[in-house]
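Chemist: Return atomic coordinates for the entry below.
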Amino acid sequence: MELDKDKPPRAYGSQQAPPHYEPGEGCLTTAVRIPVRIVVLVVVVPLRLVWDVLVVSGRALDRVVLRPLGRSLAWLGRVLLVIPLVWLYGTVFTPLVRYGLVVPVVWLYGAVLTPLVRYGLVVPVVWLYGAVLTPLVRYGLVAPVVWLYRSGLIPVGRLLGRLLGRLYETLLTPLGHALGWLLEWLVRTLLVWPWVALWRYVVVPVVYYGLMVPAVWLTRVLLVIPVGWVCRVILVPLGREIGAAFGVAWRVAGHISRAVGRALAWLTWNLLGRPLRWTYRSVCTPVGHWLRDSVWAPARNIAAVAGRAAGDALRSARATVRQARRDAWRALVGAPRAPEPGEPLVDRARTLGSTTIVPGAEPAPEISLHKRG
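Modeler: You can find the predicted model right below:
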C-alpha cells in the first residue's frame, strides 16, 4: 500500500533531491517514516473499528431506545404530573389562597390597620411635631445659637484670622522658604548624588558585564543551541511524521472499517434480510390476501347484513310495542275527541292538571281557543 499518495510527484533531475526524501528532510526522517506509519496503522485500525462500532451503536440506541423512551417519559410526566398540578392549582390552590389569605389580609389592612396607624400614630406624631417640638427647638435652641454665632463668634473669628495672616506673612513665610532650600540642598548633596554616581558607574557595569553577559553567553551555548538543534533535527521531523502517520492511518482505518461494515451488511442481508423478504412476499402476502378476500370480507358482509336485519327487527318491535300501548290506552280511556272547527290539530302530551307525559293521549285543552255554544 502506498501511504504517500497525497504528496505531489517529484521529477528526477540534477537540480532536485533524490526521490526517496523531500528537499529539506534528513535521512532520519526518511528512515523513520515507513516503520512509524506501519506501527501506527497497526495500532489505529482496532481503535477506528471500535470507534465506528460505538458511533453506529450510539446512533441506533438514540433512534430506537432513547428518543421513544424520552417521548414516553415526557407524555407520562405531562399526564401524571403537569395536568394534575395545573388542575389542582387552578381549582383548589388559587381559590384557597385568594379567599383564605389575600381577601382577609386586604380587608384587615384596609379596615383595621390603615385607620389604626393613621389615627393612632401618624396624627398624634404630626400634631406633637407641629405644636410642641418645632416651637421648642426653634425658640429654645436654634435662636440662641444663631444669636451667639452672629454676635460673638463671627467678630472674634475675623479678628483672629487677620492677626494670624499678618504673622504668617511677616515671619513664617521667608523663614520657611530658607529652611526648605537649605534642607533640599543638604539631602541632594549628601544622599542623592553619591548613590546615583555609585549606581551608575560601579553597580550597573559590574552586574551587566560581570554577571549578565557571561550568564547569557553560557545559557546560549550550553542550553539554547543544543536544544534548538535537537528540536530542529530530531523532534520536529519526528513529531511531523508521527502526526502525518496518525492522519494516514486514521484514513486507512476508515476505509477498512467501511469495508468491514459493508461486508457485515452484505452478510446480514443475504443471511437474514433476503430470506425474510422472500418469506414476506411469497408466503405472508398471499396468505394475508387470501384471508382478507376469503375470510374477512365475507365475515364483514355477513356481520353487516346481520346488523341491518337486527336493526330492522328492533325498529319493528319498537313500533309494534308502541302501537299495542296506544291500543291499550284507547281501550281504557276511549277514543280521542275529534277537534272542533277552527281548533288547531296539536297532539297534546300533557293531561289536564298534570305534568305527566302520556304518549298517544289527547286530553281536553286547558284553555279553549273558541267558546263553546
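Chemist: rest of the way, CA atoms for contacts and neighbours
Modeler: OK.
Chemist: From the contact counts, what lies against the helix or strand P46 falls within?
Modeler: Assigned by DSSP states H and E, P46 belongs to helix 27-61. Where contact means 3 or more Cα pairs under 8 Å, 6 or more residues apart in numbering; DSSP states H and E, helix 27-61 is packed against helix 236-268.
Chemist: And this one, please, so the two structures can be compared:
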Amino acid sequence: MDLEKSQAAGPAREESDVRPDRRGEPAPVVRGDARGGEGCLVTAIRLPVRIVALVVVLPVRMAWDALVVAGRFLNDVLFRPVGRALLWLGRALFVWPFVGLWRYVLVPLGKGFAWLGHVLLVVPAVWFHRYVLTPLGHAVEWLYARVLTPIGHGVLWVLRGLGAVGAVGLGVWTVVSWLVRYLVVVPAVWLYTWVLTPVGHAVAWCAGGVAWLVGTLVTGIGTALYWIVRILLVLPALAVRRWVLAPIGRFLAVVGREIVDALGHAWRIAGHISLAVGRFLATLLRWVFVEPVRWMYRSVLTPIGHVVREAVLRPVAEAARGVGRATRQALAAARESVRQARADFRRMLFGEPGKAQITHRREPPGRERRTLGSSKTALTKD
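Modeler: Okay, here's the model as predicted:
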C-alpha cells in the first residue's frame, strides 16, 4: 500500500520539482522521502513485519484490555475499600497511639526534663560563673598586674647587671668560633667546590647521555610497534567497521525502526480491534441477558405486581386497617366499661362524693363586665 502511494505520488513530485516563488524565480524543491530515501527494500520489510506484529500483538492487547477492565473492577469493588480499611486500621494501630504517646507523654516529659535541667544545671552554672569564676578572674588579673609584673621587672634588672659579667664569656666564644670556621668550614667548602662539584657534573653528563640513548631506543621501538599495531590491527578494524559493521548497523537500524513502528502501529490497531470486540461482547451481553431481563421486568413482572397489588395486597391492607380500627374501638369500649364499673363499685362502697361549695368571688361571673355603679368594683367594694 505504501509502495502504491509512493508510485502514485511520483509524477506529481516530478511535475512540482521546480516551483516559482513570489518573485518569479524558480525555487528548489527537496527530492526524496522525509525519512531519508526509503526504497522498495524498506517497504518490503515493513509490510510483513507489520502483519506479523499485528498477529503477535493482538492477543497481548486484548489480554491487556481484559486485565485493565478486571483491575478497574477489582479496584473499585475490593482493593479501594480494603485499602481504606487497612489505612484506617494502620492509623488506629500505629499512628494514633504514637501521636497520643508523643502529645500526652513525651512532650510533657520533655518539658519537665527541660525545666529540671534548667533548674539543676543552667542556674547553678550561671551562679558559679557569676559569683565564683568572675571574682576569681578579677583576683588573678590584679595579682598579675600588681605583684607578678613588678617582680618580673626586678628580675630583669638583676639579669642586666649580670650581663657585664658575661662579656668575658663572649670573647671566648668569638675565638672558638674563628678557629672552627678556618679549621673546619673553609676546607669543607673548598672540597665541595673544587672536587665534589666537578665529579657530580661528570656523573650527571654521563647519566644524561645514557638516558638519551635509552630514550632514543625506546622511541624507535615504540614507533615501530605503533606502525605495526596500526597496520595489523587499527586499519583492518577501521575497514571492517566502515565496510562491514556500518552497513550491517544501518540495516539493523532500519529493521529495528520498522519493528518498533510496526509494534506501535499494531498496538494501536489492536486497541481499536479490542475496543470493537469489547463493544460487541457488551452488546451481545446486553441483548442476551440485560434486555430479556428488562423485558421480563417491564412486560411480565410489573403487570403481575400491579395485579397482585390491586387484587391482593390493597384489599388485605384495607381489611387489616378495618380489623385494626374495630380492635381499637372494642378496646376503647372495654376500657370505658371497666371505668364505669369501677366508678359504680366506688359509689357502692363510699357513697356519692360531696358537692363542692360555691364561693362568691369579687370578680363578676361569666362575661359580665365591671361598672362604676357596681359595688363589686375595687373602688366601691364593701
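Chemist: hang on, the earlier thing: in the helix holding P46 of the first structure, what counts as buried?
Modeler: For helix 27-61 of the first structure, burial by neighbour count (16 or more other Cα atoms under 10 Å) applies to T29, R33, V36, R37, V40, L41, V44, V45, R48, L49, D52.
Chemist: quick one: which of the residues you listed is nearest R232 of the first structure?
Modeler: Distances from R232 of the first structure to the buried residues of helix 27-61 of the first structure, taken as Cα to Cα, are shortest for T29 (11.7 Å).
Chemist: Quick one: residues contacting the aligned partner of that closest one in the second structure.
Modeler: Counting by TM-score structural alignment, T29 of the first structure lines up with V42 in the second structure. For V42 of the second structure, the contact set (Cα atoms under 8 Å, 6 or more residues apart in numbering) comprises V254.
Chemist: cutoff 10 Å now
Modeler: Counting by Cα atoms under 10 Å, 6 or more residues apart in numbering, V42 of the second structure touches L3, F251, V254, V255, E258.
Chemist: out of those residues, who's nearest W267 of the second structure?
Modeler: For the contacts of V42 of the second structure, the nearest to W267 of the second structure is E258 (13.7 Å; Cα to Cα).
Chemist: quick one on the thing from earlier: quick one: the following helix or strand past the helix holding P46 of the first structure to helix 27-61, angle?
Modeler: As assigned by DSSP H and E, the chain's next helix or strand after helix 27-61 of the first structure is helix 67-77. Here helix 67-77 of the first structure runs at an angle of 40 degrees relative to helix 27-61 (axes from the mean of the first three to the mean of the last three Cα atoms, to 10 degrees).
Chemist: I'd like the distance from the next helix or strand along the chain from helix 67-77 of the first structure to the chain centre, please.
Modeler: Moving toward the C-terminus from helix 67-77 of the first structure, the next helix or strand (DSSP H and E) is helix 83-88. Here helix 83-88 of the first structure shows a centroid-to-chain-centroid distance of 24 Å under the convention Cα atoms, centre = their mean, to the nearest Å.
Chemist: can you pick the most crowded of the contacts of V42 of the second structure?
Modeler: For those, the largest neighbour count, defined by other Cα atoms under 10 Å, is 19 neighbours, found at E258.
Chemist: corresponding residue for that one in the first structure?
Modeler: Under the alignment (TM-score structural alignment), E258 of the second structure pairs with E241 in the first structure.
Chemist: Next: P292 of the second structure.
Modeler: Counting by TM-score structural alignment, P292 of the second structure lines up with P275 in the first structure.
Chemist: mind checking the SS state of that match?
Modeler: Secondary structure for P275 of the first structure, judged by DSSP: H, G, I helix; E, B strand; the rest coil, is helix.
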